[in-house]
Every structure is written in C-alpha cells, then in structure tokens.
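# The following comprises the amino acid sequence and a computationally predicted model.
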Amino acid sequence: MAFEFNQNLILEDDLVLLRPLQLDDIEHLVSFSENETAIWKFSSLPVIGRTNFTEYIRLAVENRSKQTEFPFIVFDKRTSEYAGSTRFYDIQLANETLQLGYTWYGERFHGTGLNKHCKFLLLSYAFEEMGMARVEFRANNLNKHSIAAMISIGCTVEGVLRSNMKNIDGTRRDSIILSILKDEWFERVKPHLTLQLL
C-alpha cells in the first residue's frame, strides 16, 4: 500500500484541531503531567514529571519518523487551549490495520464531547484517506471509563488478552481489545457518531 503521512497533516472541525505533535509541544502539555496525576492511572509508560514526560514525547515523535506511529496534539477551539494528545500506532500498511490510542486529555476536557470529535476525525482519516480495513483499540481491562468511551463511539469488544503486558509498577495487566472494521465504519459507526456530534 503506497500511503505516506503528510508530516504537516491537520485534522479539524468546528470544535477541535489535531496537528502533528512536536518536541516543543512539551511546554503546552507538561502541566498535565505535573499537576493532574490521576489521568495517568492506567498509563503503560512513565509520564508523571517533566523528565518522564519529555521522554514520552520524544519517543512518540521519533516513532513518527519510522512511520510506525503518528502522534497528534489536541487543541480545543472552544477554550483556545491545548487539551491533550492522541495517536495512530502499530501502523501496518501492508495489512491495512492500525491502532488508535495513547489518548489522554486534561481533566477539564473530560465529558465535553472533545473525545468524540477527535475520534470522528481520526477514524474518518484512517478509513477514508488511508484505506484501513481495521482500526483497533486497546486498554487496561480495569479502565472502565476508557472502555465505556470506546463502546460509546461504536467499537466492538473482541476479547481480553490475559496478562499480556507489564504495568509501570511491575505488576501485569489484562488488555481488552476492541475494533471497528471498514464496512462497520460506513454502515453503522460513522452515522451513529455523526449524530452524537450535532
């Protein structure tokens, strides 16, 4: 598949703008790492504190150059504030699949509809521009808030990978897998999500 990301890719609607994450975006986002530790409860990577957060951003940007990930910074147009980050990852162009995740927002952006707008833009791009056949989502199986959010946009629960990765504290986690297939996007998920954005 001959797809290449535009390194200046912008996805936006009336309420949200997503642009490629850059190293200097640390200054826009680091306060979430330093002051809102609750949002990182289920993070699989160390993110709390400037040093950890800087490495987190650096790795995301580095992986974009390898075409295995494409991280975005999220800007809320309603409040004119940077709200968080999200990304495509595990991009497998030959298999026409990718994962959508590493999504987080500052606490004041939870429940505002911002996430649904972001997901609509990202899923539209994945299926309609990239030609993906499948978009996968994963989460810690204990992260009920995240799981509910994914189900609410129309994801199908596929199952749980038992003890498939380590938590930061060395314990192991179960990961739930959800997905949307291309035909589901056009027939069911896109119309459903469009109504939720009105």
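Looks like it came in fine.
# all contacts plus neighbour counts: C-alpha atoms, from now on.
OK.
# where exactly do the helices run in the protein?
26-35, 50-65, 114-128, 144-153, 182-184, 190-197 (DSSP state H).
# Could you list the buried residues of the longest one?
Across helix 50-65, burial judged by 16 or more other C-alpha atoms under 10 Å covers 50, 53-58, 60-64.
# neighbouring contacts of that helix?
Residues from elsewhere that reach helix 50-65, judged by C-alpha atoms under 8 Å, 6 or more residues apart in numbering: 21-23, 26, 30, 33-34, 45-47, 69-71.
# ok, back up a step: tell me which of the helices of the chain approaches residue 76 most closely.
helix 114-128 (7.4 Å; C-alpha to C-alpha).
# Report all helices and strands that the closest one contacts.
strand 11-12, strand 16-20, strand 134-140, helix 190-197 (3 or more C-alpha pairs under 8 Å, 6 or more residues apart in numbering; DSSP states H and E).
# putting a second one here so we can go through both:
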Amino acid sequence: MLKKEKLNDRAQIVGYSVPNWTTRPFPDKKTHTGQYCILQKIDKKVHFDDLYRFFGPESNSETWTYLSLNHFKNRDTFWNYLTKIEHEKQSIYYAIVDKSTQKVLGSFALVAIDQENGSLEIGYVIYSDSMKKTKIATEAQFLLMTYVFDQLGYRRYVWMCDDCNEASKHAATRLGFSFEGIFRNMWVYKNRNRDTAWFSITDYEWPSIKNRMEKWLNKSNFDNEGIQKNKLTDM
C-alpha cells in the first residue's frame, strides 16, 4: 500500500510518519539458502577457481562493458582483488552457488549501506553466461531482498546502472524495481561519460513483489525441461 504525505499542524505537506525508527543492523549473514542456489560470503580459498572462470581472461568481454572493472588478466591480480573485497568493511560480497552442482555461477554485493536511514544498493552484479536468464539469477536476487527487508528491516533497496545498459534496466524492472530517474554526467569511467539510471524497491512495495517472486520461483511454474510456464512480469 502506497504511503502518502500528510499535513502538519501548520498546514504544510510533510512526509508520512516513521514511528519508533532505529538504525538498521549491518548485513553480516554469511550464507543464504534457497531452492536452486546458495549465497555464500566470498572466500577466496573456496571460490577462487570458479570465480576466475568468468572474471579472468576467458570471460565474455561483453560482461565488462558497463562495469568500472575489467576482466583480470592473471590469477595473481584476481587473488589480490578477492583479498581486498573479502576484507571490505563497508560492503559484503557474495558468491552465487548452484545448489545442484556446487559451482559458483555469479557474484554480487550489498554496497552503499546506510544503516541510519535503512537504505542499501545491490551492486557489482557479475554473472557467468550459464547463469544469465535463469531461475538462479532471479532467486539470488530474491534471497537478498528477503534478507534486507524481512530480517534487517531496511526501507529502501537500490539498483543503479549506466543508462546505456538496456539489459540491466530491463532486469531491474522485471524484478519489480521502480524507475526513479537519471543522474546525468554522474561518473567518468573507461574514458567515457556515465549517466546513471536509478531504480528502487521500498519496504511498502516489497510484500507484493515478494508474493509475485515466490509464485514465479515455485517449482510448479517450470516444466520438466526447466522452462518457465509463466513470466515473472505476468505474475
């Protein structure tokens, strides 16, 4: 249900009340388990080889077009990168593990974590080709959303991307994010301008989005070949 502004005792429009608000906990859960995948806090000793397959020199070059990162040219530099993010204090990075094969197929991170106001962002979304457009890709996002809203009580969950990245914008709207606008000339990266498209899900939108995603992820929505019977956007 959409919450609306109200009038104060001076007949001024103000935001709706948020009673008994307290600072939100920092996300620190190391493992999230779903029907099809497991999210594990990145551990280079466990996840290195699988991650290197789609972070290293054999990765799909199209993966890196809209990221500030580039593929890693050798194992040493990637090891150093994983060491850095593994000990990151302001963000938390997850490996996305296929539950049936125990192989890492993707990774992402919770970043821009604002505990005081209950807002954070899903970022550094990097999927192997075999994970893209699969139910694992959807469930991985669902698991983090559930953790952020239902367990930690955050109010705002953000997705932002290069405005030129049509695939990312489509993914955001498919998952239920609402488009908020464009920050023009926000960044310079890879010697080019980035206008940033902003999307979000808020706490009052989450219950209906959660219900829709649960219906889509239910095993009854897939045939024997694993093909969806109904699209998420049609739920």
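Nice, thanks for sending it over. None of the values given here were measured: they were computed from a predicted structure.
# hmm, back to that, just the buried residues out of the contacts of helix 50-65 of the first structure, in PyMOL syntax.
Remark: buried members of those, expressed as a PyMOL selection using 16+ other C-alpha under 10 Å:
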select buried, resi 21+26+30+33+46+47+69+70+71
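# Let's have the contacts of helix 50-65 of the first structure in CSV, adding distance to residue 172 of the first structure.
Converted to CSV, the contacts of helix 50-65 of the first structure look like this (distance: C-alpha to C-alpha, whole Å):
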residue, distance to residue 172 of the first structure
21, 29
22, 31
23, 30
26, 29
30, 27
33, 23
34, 25
45, 13
46, 15
47, 18
69, 24
70, 27
71, 26
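# Closest one to residue 83 of the first structure out of the contacts of helix 50-65 of the first structure, please.
Nearest member of those to residue 83 of the first structure, counting by C-alpha to C-alpha, is residue 30, at 11.1 Å.
# Trace the closest one over to the second structure, please.
Using TM-score structural alignment, the equivalent of residue 30 of the first structure in the second structure is residue 52.
# What residues does its match make contact with?
75, 78.
# neighbours of residue 10 of the first structure, just the number please.
Neighbourhood size, residue 10 of the first structure [other C-alpha atoms under 10 Å]: 12.
# before we move on, what about residue 97 of the first structure?
20.
# Could you do residue 121 of the second structure as well?
19.
# tell me the contacts of the counterpart of it in the first structure?
Using TM-score structural alignment as the criterion, the counterpart of residue 121 of the second structure in the first structure is residue 99. With contacts defined as C-alpha under 8 Å, 6+ apart, residue 99 of the first structure is in contact with 88-91, 135-138.
# ok, residue 105 of the second structure to residue 193 of the second structure distance?
Distance, residue 105 of the second structure to residue 193 of the second structure, by C-alpha to C-alpha, to the nearest Å: 30 Å.
# typed the wrong thing, it's residue 57 of the second structure
Taking C-alpha to C-alpha, one finds residue 57 of the second structure at 25 Å from residue 193 of the second structure.
# Give me the residue at the spatial middle of the second structure.
Residue closest to the mean C-alpha point of the second structure, counted by C-alpha atoms, centre = their mean, is residue 122 at 3.5 Å.
# what residues are up against residue 122 of the first structure?
By C-alpha under 8 Å, 6+ apart, residue 122 of the first structure lies in contact with residue 11.
# Alright, calling it a day.
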